[in-house]
Structures are given as structure tokens and as C-alpha cells.
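Chemist: My questions concern the predicted model and sequence given below.
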Amino acid sequence: MKISTKGRYGLTIMMELAAKFGEGPTSLKSIAEKNQLSEHYLEQLIAPLRNAGLVKSVRGAYGGYILSRAAEEITAGDIIRVLEGPISPVDFTEEDDPAKRDLWLRIRDSIAEVLDSTTLDSLINYEEAGAEQNYMFYI
């Protein structure tokens, strides 16, 4: 399974909204400019996220988008499934070899476990948490 730009950019949108959670709506234009992405493409991605109930739109001069729930309650899996569809490394049928079928199922389950255990909050705070856990070696 290869995550397309839909999934990657959708995750970017959601991380930007998570970083601004509680500060009011964020425009797609500001997200596009900050990340050097096409605003038109982001507009296409935000609709399914809104329809899935992950974001809310706010109209008006200072409108934009906000998360519908706290960043700790939304996972990468929620976002990827909305934009990419079901998580599956291959399409398999009942006729597949049972050993290969088991391998594909374990891969699918491992990917799903990582995506479902990674919240937006953990993604936006990754640098802070990671910096404390990394070691610095000098030669």
C-alpha cells in the first residue's frame, strides 16, 4: 500500500489544524502557503474530511476550518481511511495460498495498528518528544 498525495496532504492539513486547535479557524490558503501546496488541491481534500466529521467549516471573513474533536481523539488511521480508503497492502481472494494470505493480513494489521495508535497530538508534538529521547554523539 502506497499512501498517495491525498493521504499525505490530508495529514498535513489535519496537523496544521491540530497545531492551531482552540485558536479559531485556519484558512486553507494559510496552510497551502506555509507548506507550499496547491490551495485548490487542499480544497478537494477538505471536503471528505468535513463529510467524515473530522473537521468543521466556519464561514465569514475570518472563517476557515477547525478540528471537530481534540487532536488526541483523531488518529492518522481516521484520516488515511477517509482519503485513501481501506488499509490493505494487496487485494486477495479466497483462492490465495493460505500462507501468503496470512502474511498480507499480518502486514495489513500491523499498518492499521501503527496508524490507529498515532494521534494528531503525537504527530504535532513529535519533535519535542523526540528531541528528549535522542542521543547526541560527538567524535
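Modeler: Nice, thanks for sending it over. Numbering: from 1, shown residues only.
Chemist: alpha carbons only for contacts and neighbour counts from here, please
Modeler: Will do.
Chemist: now the helices: where do they sit in the chain?
Modeler: Here the chain has its helices, by DSSP state H, at 5-19, 28-35, 39-51, 76-84, 98-116, 120-124, 126-133.
Chemist: Quick one: closest of those helices to V90.
Modeler: Shortest distance between V90 and those, using CA to CA, is found for helix 98-116: 7.0 Å.
Chemist: got the buried residues for that closest one?
Modeler: R101, W104, L105, I107, R108, I111, A112, L115, D116 (16 or more other CA atoms under 10 Å).
Chemist: try this one next to it:
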Amino acid sequence: MKFSTRGRYGVVLMVDLAMSNGDAPISLKSIAERQNLSEHYLEQLVAPLRNSGLVRSIRGAYGGYTLAKQASEITVGDVIRILEGPITVVDEPDELLDDLWEKVRIQINKVLDETTIEQLAEKKRENDQNLMFYI
């Protein structure tokens, strides 16, 4: 199974917002620069995330985006499904392998639904912190 850039970059966007701890709204421009992504592409991703209630936008000179919920309440599965739709393993029915693909789909969903944006943000903080010891 391979997730598109929509899903992968959407998770990156959400983790970046979680890293700010909700201190202040974050501009898409700053996220794009930090993550080396297209600001225009992030604009396309943030709209469905905002419409679904995972992200909140704040207007004005010091505006930007924040998480609408606690990062611990948002799963990777939530983000992927909003940006990519239902998670499927294969598109073609195959009676011989249907049970196998269904088991695989269930396990993929389980992992995505058990992994929160907060867990990924913590992992990133640890990795970034560990990198400092080698510089």
C-alpha cells in the first residue's frame, strides 16, 4: 500500500502544527519553508482539514493555522481518510484473496488509528534533540 503525497504531506503539516504546541498561529509559508514543501500545495491540503474540524484558521496579520483539537486526539488515520478517502488495499475483487486483503486493510487501519499526531510530534522532537548531540 502506498499513500499519495496528499496523505503524507497532510500528516507532515499536522505534525508541524502540533510541534508549535498551539502557542500562536503558524503560517503555511513558514511550514512550507521548514518542511521544504510547496505553500500552494499545503493550501490545498489545509482546506479539507479545516472543513473537517481538525485545523482552525485565524485571520489577520498574525494569523495562520492551529490544530482545532489536541494533537493526542487526532490520529494519522483521521488525516489520511480526510485527504485520501477510505483506506483500501486493492481495488479489484479476487475471491481467492479477499479474506487476506481484508485482514491487511484491518491491520493498516488499526495502526493508523492507534498512532496520534502527538506521538509523531514527540518522536520528531526526540529525533531533532538527538541530532543536536552529533553536531
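Modeler: It's in. Because the structure is a prediction, the values reported are computed rather than measured.
Chemist: quick revisit: and the buried residues of helix 98-116 of structure 1, which two are the farthest apart?
Modeler: Longest span within those, CA to CA: R101 and D116, 22.1 Å.
Chemist: Just give me the neighbour total for the nearest residue to R50 of structure 2 once chain neighbours are set aside.
Modeler: Nearest non-adjacent residue to R50 of structure 2, counting by CA to CA, 6 or more residues apart in numbering: R56, 5.7 Å away. By other CA atoms under 10 Å, 19 other residues sit near R56 of structure 2.
Chemist: would you list the buried residues of helix 98-116 of structure 1 in TSV and tack on distance to S27 of structure 1?
Modeler: Below are those laid out as TSV (distance: CA to CA, whole Å):
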residue	distance to S27 of structure 1
R101	44
W104	40
L105	39
I107	37
R108	35
I111	31
A112	30
L115	26
D116	27
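Chemist: so which of those comes closest to K34 of structure 1?
Modeler: Nearest member of those to K34 of structure 1, counting by CA to CA, is L115, at 24.9 Å.
Chemist: For the residue of structure 2 most remote from its centre, give its distance to V46 of structure 2.
Modeler: Relative to the centre of structure 2, the most outlying C-alpha is that of L96, 34.0 Å out, by CA atoms, centre = their mean. Between L96 of structure 2 and V46 of structure 2 the computed distance is 40 Å (CA to CA, to the nearest Å).
Chemist: now swap in T75 of structure 2 and tell me
Modeler: Following CA to CA, the distance that separates T75 of structure 2 from V46 of structure 2 is 16 Å.
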